[in-house]
Each structure stands twice: as C-alpha cells, then as structure tokens.
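Undergrad: A predicted structure for the sequence below; I have some questions about it.
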Amino acid sequence: MLIINGKLHTMCGDVVNNGYLWIKDGKIADVGDMSRLEEKNGKISGEGREQVLDVRGAFVMPGIIEAHCHIGIVEEKRGIIGDDCNECTEPVTPGLRAIDAVNPMDPAFHDAIKAGITGVMTGPGSSNPVGGQFVFMKTQGRCIDKMAVLEPAAMKTAFGENPKTAYGDQNVCPSTRMGTAFLIRQELERARKYTLEQEDSQEQERDLKMEAWGPVIRKEIPMKTHVHRADDIMTAIRIAKEFDVELTLDHCTEGHLIAEEIAESGFPAIVGPDLTARSKIEVQNLSFKTAGVLHRAGVLTAITTDHPVSLINYLPLCAGLAVKEGLPMEEGLKAITINAARICRVDGRLGSLEEGKDADIAIFNGNPMETFTRTLYTIIDGEIVYDGEETGRDEDVI
C-alpha cells in the first residue's frame, strides 16, 4: 500500500505537511515528502505495489495506544458473566495471566478500531494488592495469541482504597494501607530470592506464582501500579526503589500535587481516567490539568480511559481535554502514541511513523483530539480494518 498526500504527524519530531507512507509486508517501508516520491517511484513500483490510498490532506498519525485498560476482560453487555477483572478469592495472585481472560469478541474492540486505536495494554483490576500479568495486544483479530505484541507486559499491583474495600471486611490482610504495602514487600522479597535461586539451580521445583515475578525482578517488565492519592504514589515509589524494580504510576490522580517528586523518581505516569465521576475519596483531586503539570516537571506521561470506567473510544478526546488544561498540543498526541508505546515498552514496533515499525496507522479528517473529527481509516499491520469513507458521509477534509 502507498498512502499519499497526507499531513503526517510522525511523533518523532517531524510533521510532513504533504507526505507519503509506503507499506510493505505489514511494515512501514518508507516515509517522506511527496516531492521525494517521484525519485523513489521506480523502486516502489518495482516492489509490486497493489494499492494507492490518496488521503487528500488528511491527518495521518501512528495508531493510537491505550496504555491502561480492561478491554476484553470486563466485556460490554455481559454483566457479571463477562467480568473477569478481579480474582477476589485471595489478595496476592501474581500467576494470573490476562491472556487467559481477554475475549477478542468484546464489542469494545470495534469501538476502539473505529476511534483509530490500534494497540491496548489490558489486564487485571485493582482489588488485589498483586493482581497478575497484563498483555499488550493489537485491537484487530479473533485469536489473542496472534494479537499479542508483548506477553507478559507488566505485573499489576494496587495501593489505596480498592484492596482495603475488597478485603477489609473479610478478616483478611489487607485492611489498611500498611497491610497492602506489607503484602507487596513480602511478595517482592520472596520473588527476589526465588529468581536468584532459579538462576543458580536447574533443579528447583517450579512455582508458578514466583515464576511470574521473574521478568519484574530482572527489569524486563515493570510493576504496573494502581495509585491515585499522593501518599500512595510515594509508597509505590518507595517500594520500587527498595527492591530495585521498574514501575509505572497508573492513574496518578494527585500527581500534580507531587510532580517534582515523581520526576525525581524517574518513573512514568499514565494519567486518568479523568472523564468520569469523583466516585471515591482518593480521586477527589481528579483534574485534566494533571498530565500537563507532570509533563512540565519532566515526567514521561501517557493518558488512559481505564476502559470501561470511561469508554475507550473517548481516549483521543481525553487527550484533547488535557490539552485544554495546559498540556501542549503535540504532547497530547504523544500521550496517546509514542509516550504510551515507550511506557508499555513496545516503542520498537509502535507509536511513531518510522521505517521498520508496524504499519499501524490512523487517518482522520482533522485533529482526533477535537470533538467533530471522524476517523477515515484505521490500518493495522498494513491492512485497512476500518474504512470511514464507506459510511457515505461528507468526504471533505478539514
């Protein structure tokens, strides 16, 4: 496929006002200005190009990425039958794998594709101090084993109200924030010892719970930590530093109150959901300004809907509302593309329009962070998976 006459927002520092993208074998083979296309046309034609897509000045960007959600695990329209988000039978469940629970038939995947969202980080909820492993996956497909990009992608941990609410009346630890922190510390210490022993011995009996921590202890994947309140954020940072593991600060609702401390930690933030009610005490300081404050402090920042808390198709609008409250325009786009890819550790394949990366592309008739913008095309692995032009609506590009 050859996409021509697009305004390319590459997310790697360049905006090509009239550019082209050449896609070959599901990858981006070349990116450039239309003025260069003629000199390269012979080579491209010689490669057996089958389709030319003239987007007539449309807004072309990398496929949008949702860095924290529960799509496919909390299914729409299915109620409790489709809710596999929290295993509330015990508070520490590191061996759970999101890949075993995601239903690719969840209709929310189509909503995501229609919004230009091509990649999602999905996994367990926050009832347990340790919830299990996340998976990063594409939004198009019927078989999650083929849709997965990175698995495991992170280990879910949670601080604050949710573990207290889930276990506080069951006479089971944790009933306090201290209890939650203790359980996570205890688990990390056990995991550290198990991983070291496993490396030293080939005869160690397999422990699926401890084995799941190996990628975290080796810093191959982060702890993906549910934190809203400022004190919970600092507890998560304190524990991560104590055990020398990587961390992402998910939700980070009061991050704007301690932005300098978060920046000093070096850990990234995934901010949101902000397009929702202040339904808990720990989200009373919820604000769309948080992402902008963290960015200005030097924190690598992405934005989330936490679907289904906010619907996943509103992710571009959530980024737009953060821009309205002070996040720079380009950073709003980065928060749902390359920043999200970096935080999820898939930036080698996704998040920007660069040669060699997966041909996951979203094309709009305007800036996707604006309310009236509609999706023209969503492309995953070089294939058009959503064609907004088929709707028959006004084709004028704005």
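TA: Everything's here; your move. Numbers count the residues shown, from 1 in each chain.

Undergrad: Please make it C-alpha for all contacts and neighbour counts, starting now.
TA: OK.

Undergrad: Can you tell me what sits against stretch 255-262?
TA: By C-alpha atoms under 8 Å, 6 or more residues apart in numbering, the residues outside stretch 255-262 that reach it are H228, R229, A230, I233, K289, T290, A291, V293, L294, A297, V299.

Undergrad: quick one: contacts for the fifth one?
TA: Counting by C-alpha under 8 Å, 6+ apart, K289 touches H256, A322, E325, G326, L327.

Undergrad: do the last one as well
TA: For V299, the contacting residues are A259, I262, A263, G266, F267, P268, A269, by C-alpha under 8 Å, 6+ apart.

Undergrad: quick one: which of the contacts of K289 sit in helices?
TA: A322 (DSSP state H).

Undergrad: So among the contacts of K289, which ones count as buried?
TA: Among the contacts of K289, those scoring as buried are H256, A322, E325, G326, L327 (criterion: 16 or more other C-alpha atoms under 10 Å).

Undergrad: Below is an additional structure, to be compared with the one above:
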Amino acid sequence: MLAILGGTVYTVSGDIVPNACLLIDQGKFLAVGSRLAIPHDALCLNVTNKVIIPGLIDCHTHLGIAEEAVGTAHIDKNEVNQPICPHLRALDGINPEDRGLEDAYTSGTTTIIVTPGSENVIGGQSIAIKTYGKVIDHMIMRQPAGIKMAFGENPIQMYMKKDRAPSTRMTIAAMIRENLIAALNYEKDLANGKVGRDLKMEALLMLLHGEIPLRAHAHAADDIMTAIRIADEFGLKLTIEHATSAHKIAEELACRSIAATVGPSITARVKVELKDRTYRTPAILHQAGVKIALITDHPFLPVSSLRLEAALAIREGLPETVALRAITLSAAEIIGVSDRVGSIEPGKDADFVILDGPPFAVSTKVEHVFINGIEVSNNN
C-alpha cells in the first residue's frame, strides 16, 4: 500500500482536500481524506505544500502513429490511397516507443485517444490507451473508441491532388451516407446468408448500433452542421473534434447534448477553417451548456501543452474548475472511460500527478506521475 501525505488533492469529482492523505492499493485509489488512518505497512511519500490532480486526459492525438524524429517510415496516421477506411485500427499502427508518449506521461498526461488522421473521409478506428507501457496491447483502455470521419478541407485537398473523389463537401457527405446505407444493407444480407464477412461494414455497424461514437473532425460551423445532420439521420452518437468555430452554433450542440473536444488553439490560422480560431471558444461552449474537453492534436501541438491550452481558456473566461474537468473527468466521460479514470475517488485507477504549484500556473512543475499506482516519472 502507498500513502501520499500532506498534499492538496483536487479530486475533480468532489471537493478539494487540503493536507490530505491519499491511499493507494493494488493500482487503485483506496481512500482520500484529511483524517485517514495510515496502515502501519504503508509506504509513505510526503508531499506537503504540493498539489495533486488526476492524470490528465487528451482525447484527440496521433501519438504513436505519427512518430517524432523517425521520418516517413513511421508516419502511419493516414492511408492516403483510400478515402474510405472504417476497418483500419489505430491499434495496429501505434509504436509504444514513440518519444511523444514519453513526453505525454512525463508532463502528466496519463490517458489519451489515438485516432487516425483527417485526410480520409472515413479514417478508421480510434483507441483509448494509457500512455506508459512497453506493449500496446497492455495499455488499452477502450478499443475501438470511435470511428474517425473528416469533414471540410483536409480530404478535399488530399484527393483533388489524386484526381479522385471527394472534391467537394457535398461529396464527402454523400460518401459517408452511401457507406452507412451499404452497412445497413450488408447487415440484412449477412442475416440471410447472402454475403460473407466484410470488415469495413462490420466497423460501420458498430457505429450504427450505437456501440461507439462518430468522432467528426470538423472545424467550420457549416461542416459541424453537416456532421450533425448525418448523425441525426442515422441515429449516431457524435463528438465534434477540433470545433474551431463551434462557438457560432453552440446552441445546436447543446440542445442535442453533443460534446466538443476543442483545439489545438495554440496555432496559426494556416487554413480557411481556422479563420475564426479564438481562445474564447471553450468558455462560450460551456456557457451554452456544451460538455467540452481540450485537446492538443499531437504532434500538431506538443502533448505537453495540454495544461497551457487550459490556462489560455481560463484567461478567456472558462472557470478554472471546468478547465480542470476538461482535461480530466469530462474528457474521460467523452471517451467512455470515466468509470476508471478522470478523478481521484475510491475504486478508480490510481493515475495522478503531483505538482509543485497551482495546476495552471506556467511556472508550475510536474514532479511525480503515477499510472496504475506505479511511479512512471520523477522530475523532482
């Protein structure tokens, strides 16, 4: 058993506990409180005057499939010759030795979504993983965690160069509809023994049956509305990824209880879709009643910048408590893993971060990171 003593614990799901004792056993949080009895055989770590928060969660990255400093041989985030790829699994492309994963856990990010890229109309299956480990199969939290589809500029720019569809936003939407209808027809034919297994159709049926969400890459308001329209037509669970201009249509998201994973905000307006980028988007969405998470989209923004994304959102009006939830518990809820991570409470995985100051101060240093109750990083 491990006892973390003296720190201020931000549980996220409940109160902030000063001068706390945090008990951990067999990789799980056992108890947190200011007056707990410490078992005589506990290994104690004194962190007086430190801050303890849950492990951070980034629910949109390309870690492990867009590896750093390795060249094109290990850039696996897009299958650039086929615009419809629901059967591809990010799981099969992730290298756990990617240096970016080390950057993640040493900076306090302990859970991530790895998703295929946005150059295909249907890019493939996302996965939720812990950021520390040697074998990706042992790091899995949820597989699959959604199917990635891309609306807007990226697939158009990719396939126009190849003289292939799509070349318009109308075509993107039509291709998605065609494949969803094909999956419904496949289901009927399979039941009647008319066809054999089809991995593409099987993946889309998971989406149509509500087992996993559509993770829609959409920056511009009109593209977000197209994703919503398709989700409404087919009864799909939907999360809007990036959501750069979502503040323009916040009420549309709120009335449908559609979550938005916002970011990366620390970026230049390098394409038309980003012209309305503002650090105020998270606050506007929150005020409208939209559940939000904040993302880095690593490697487009380094995964270690997640707390900075939150700090800038706070500066522009997002309450600090909501900002912390947006990179912990709300993110876990959006991913579908909040039964295990996202807050410090008994029974959940003991993923937590010890800081030497307030969570969103630029000068605050990450001193210790624990995943499943094991210390994976010590920067003290």
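TA: Looks like it came in fine. Computed from a predicted model, the values in this text were never measured in an experiment.

Undergrad: circling back to that earlier point, mind putting the contacts of stretch 255-262 of structure 1 in a markdown table, distance to G48 of structure 1 and secondary structure included?
TA: Formatted as a markdown table, those follow (distance: C-alpha to C-alpha, whole Å; DSSP: H, G, I helix; E, B strand; the rest coil):
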| residue | distance to G48 of structure 1 | secondary structure |
| --- | --- | --- |
| H228 | 52 | coil |
| R229 | 55 | coil |
| A230 | 56 | helix |
| I233 | 53 | helix |
| K289 | 49 | coil |
| T290 | 48 | helix |
| A291 | 45 | helix |
| V293 | 49 | helix |
| L294 | 47 | helix |
| A297 | 48 | helix |
| V299 | 44 | coil |
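
Undergrad: Nearest to D306 of structure 1, out of those residues: which one, please.
TA: Nearest to D306 of structure 1 among the contacts of stretch 255-262 of structure 1: H228, at 12.8 Å, using C-alpha to C-alpha.

Undergrad: Map that closest one across to structure 2 for me.
TA: Correspondence of H228 of structure 1 to structure 2, assessed by TM-score structural alignment: H219.

Undergrad: what's that match in contact with, if anything?
TA: With contact taken as C-alpha under 8 Å, 6+ apart, H219 of structure 2 is in contact with G152, E241, H242, A243, T244, S245, A246, E273, L274.

Undergrad: Could you do S107 of structure 2 as well?
TA: Listed by C-alpha under 8 Å, 6+ apart, the contact set of S107 of structure 2 reads S304, V366.

Undergrad: again with R340 of structure 2
TA: By C-alpha under 8 Å, 6+ apart, the neighbours of R340 of structure 2 are G347, K348, D349.

Undergrad: ok, which stretches of structure 2 are helices?
TA: Taking DSSP H as the criterion, structure 2 carries its helices at 99-106, 153-160, 169-191, 199-208, 221-234, 250-255, 281-288, 306-315, 320-326, 329-335.

Undergrad: Out of those, which is the most enclosed?
TA: helix 329-335 (a mean of 26; mean count of other C-alpha atoms under 10 Å).

Undergrad: mean distance, it to its aligned residues in structure 1?
TA: Following superposition, helix 329-335 of structure 2 is found to deviate from structure 1 by 0.4 Å on average (mean C-alpha distance after the TM-score superposition for structure 1).

Undergrad: Provide the aligned range in structure 1 for that helix.
TA: Counting by TM-score structural alignment, helix 329-335 of structure 2 pairs with residues 338-344 of structure 1.

Undergrad: contact partners of the matching stretch?
TA: If you take C-alpha under 8 Å, 6+ apart as the criterion, stretch 338-344 of structure 1 is touched by 11, 65-67, 121, 136, 153, 248, 268, 270, 300-303, 334, 347, 350-352.

Undergrad: With stretch 26-34 of structure 1 instead?
TA: Under C-alpha under 8 Å, 6+ apart, the answer for stretch 26-34 of structure 1 is 4-5, 16-23, 353-359, 380-383.

Undergrad: Kindly report the same for stretch 194-213 of structure 1.
TA: Here stretch 194-213 of structure 1 makes contact (C-alpha under 8 Å, 6+ apart) with T93, P94, G95, Q133, M155, L188, R190, A191, G214, I217.

Undergrad: Now which of the contacts of H219 of structure 2 would you call buried?
TA: Of these, these count as buried by 16+ other C-alpha under 10 Å: G152, E241, H242, A243, T244, S245, A246, E273, L274.
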